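> Okay, sequence plus prediction incoming.
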Amino acid sequence: MEGAGDEPPPFPPFTDETAAHKARLVEDAWNSRDPEAVSRACTRESRSRNRTIFLDGRSEIVAFLAEKWRTEREYRSIKELWAFEGNRSAVRFACEWRDDTGQWFRACGNESWELDDNGPMAVRHASINDVAIDESERLFHWPQGRRPDDHPSLSTLGL
């Protein structure tokens, strides 16, 4: 998770390496399925759009994610840096989960991030498309939590 342990999170302006590392830290926080951990990667006043839902501040982000992960079971996500400049990053992602009926889904989307000077996300816009998949079509099979370093990336998986 961002800022976990002794390692400080990367700060803008980014290099190729630090921008990719920032995307991985955010992915790790999302895969923890811990709304508080995700919110710590945001400023207190962070604004976020997730599909058609607009959120203002950490408390709304936490409430949204708690409900999301109550209904999106066995959630796993991969994020991949697409581009960055200054304090802005574009990240593409895919995630898989099942609902309470057992139906599996894959969501693919793009996120645009604007970070403050200290690294937390001040603005996030996410555009996401969902598709129902059969369990046999799943590609994300690691145990719940952080994606193993040797698991294929989105590019390797062809997503």
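Received the coordinates, thanks. Numbers count the residues shown, from 1 in each chain.
> When you work out contacts or count neighbours from here on, use the C-alpha atoms and nothing else.
OK.
> The closest residue to residue 71 other than its chain neighbours: how many residues sit nearby?
Computed as CA to CA, 6 or more residues apart in numbering, the closest residue to residue 71 that is not its neighbour in sequence is residue 99, at 6.0 Å. Other residues within reach of residue 99, judged by other CA atoms under 10 Å, total 15.
> Which is the succeeding secondary structure element to the top helix by length along the chain?
Using DSSP state H to define each element, the chain has its longest helix at helix 16-32. Downstream of helix 16-32, the next assigned helix or strand under DSSP states H and E is helix 35-39.
> ok, and what's touching that next one?
1, 2, 26, 29, 30, 58, 61, 62, 63, 65, 66 (CA atoms under 8 Å, 6 or more residues apart in numbering).
> Please apply the same query to stretch 97-113.
Contacts with stretch 97-113, where a contact means CA under 8 Å, 6+ apart, come from 71-76, 88-96, 121-135, 138.
> could you pull out the helices for the chain?
Applying DSSP H to the chain gives helices spanning 16-32, 35-39, 58-71, 154-157.
> hold the first one in mind and look at this next one:
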Amino acid sequence: MPDQRPPLPPFNAETALQKVRAAEAAWNTRDPVRVAGAYTVDSVWRNRDTFLQGREEIIAFLTEKWERELDYALRKDLWAYEGNRIAVRFQYESRDRDGRWWRSYGNELWEFDEHGLMCRREASINDVPIQATERRIVGARPEGDEAAPPLR
């Protein structure tokens, strides 16, 4: 029997938000194997202009990503849901090896199988340079923080 990743579809407001918060927490660990475990073994991704298929490609992609995007900290917010699909908006901040800080804004479309594993992820992302003094996303989301960071 395949792994189960509750909550399972079809999603409601509560279970969709649980899925989003669980993804945020996993991505903030910067552990490619842990993150990839939430996807089907043949999951299909579009991340910006990169197309991936399968956990092994996801792990390799995330490993390289977090070697390049240092001090990565992410916030994801539920945008919409229906059936086995969830739409998310997100922001993350990271610095490059030259010490420049970036804030990245994006939207993701997620599709899940009946076991609650993500079988499709499509992400569109834009990067904006920021000063270190402009950072507002540091570490994991504080307990009780339900507000999304402002868009600007």
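That came through fine. It should be emphasised that the depicted structure is a prediction, and the values quoted were computed from it without experimental measurement.
> Could you report the TM-score between the two superposed chains?
In this superposition the chains share a TM-score of 0.93, using TM-score structural alignment, normalised by the length of the second structure; 149 aligned residues with a CA RMSD of 1.6 Å.
> Tabulate the helices of the first structure (TSV), appending mean neighbour count.
What follows is the helices of the first structure, written out as TSV (neighbours: other CA atoms under 10 Å):
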stretch	mean neighbour count
helix 16-32	20
helix 35-39	21
helix 58-71	16
helix 154-157	10
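> For residue 148 of the first structure, which of those is the nearest?
helix 16-32 (10.1 Å; CA to CA).
> Which positions in the second structure sit opposite the closest one in the alignment?
Counting by TM-score structural alignment, helix 16-32 of the first structure pairs with residues 13-29 of the second structure.
> cool, stretch 60-72 of the first structure as well?
On the second structure, the counterpart of stretch 60-72 of the first structure by TM-score structural alignment is residues 57-69.
> How about stretch 95-104 of the first structure?
Counting by TM-score structural alignment, stretch 95-104 of the first structure corresponds to residues 92-101.
> Same question for the matching stretch: list its buried residues.
Buried residues in stretch 92-101 of the second structure, defined by neighbour count with 16 or more other CA atoms under 10 Å: 92, 93, 94, 95, 101.
> residue boundaries of the strands in the first structure?
With DSSP state E as the criterion, the first structure has strands at 42-50, 53-56, 73-85, 88-98, 104-115, 121-133.
> Can you give the contact residues for the match of stretch 60-72 of the first structure?
For stretch 57-69 of the second structure, the external contacting residues (CA under 8 Å, 6+ apart) are 30, 31, 32, 33, 36, 52, 72, 94, 95, 96, 97.
> do stretch 143-152 of the second structure as well
Taking CA under 8 Å, 6+ apart as the rule, stretch 143-152 of the second structure contacts 75, 76, 77, 91, 136, 137.
> can you pull the buried residues of it?
Neighbour counts over stretch 143-152 of the second structure (16+ other CA under 10 Å) mark no residue as buried.
> Kindly give a single ChimeraX line that selects the buried subset of the contacts of stretch 143-152 of the second structure.
Applied in ChimeraX, the following selects the buried portion of the contacts of stretch 143-152 of the second structure according to 16+ other CA under 10 Å:
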select :75,76,77,91,137
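> Can you lay out the contacts of stretch 143-152 of the second structure as CSV showing distance to residue 146 of the second structure?
Output for these, formatted as CSV (distance: CA to CA, whole Å):
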residue, distance to residue 146 of the second structure
75, 10
76, 10
77, 9
91, 14
136, 15
137, 13
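> which of the contacts of stretch 143-152 of the second structure sit farthest apart?
Farthest pair in those, by CA to CA: 77 and 136, 15.5 Å.
> Tell me how many other residues surround the nearest residue to residue 3 of the second structure once chain neighbours are set aside.
Nearest in space to residue 3 of the second structure, with sequence neighbours left out and distances taken as CA to CA, 6+ apart, is residue 115 at 6.8 Å. Residue 115 of the second structure has 16 neighbouring residues, counting by other CA under 10 Å.
> Please say which position in the first structure residue 115 of the second structure maps to.
Taking TM-score structural alignment, residue 115 of the second structure has residue 118 as its aligned residue in the first structure.
> I am finished for the moment; much appreciated.
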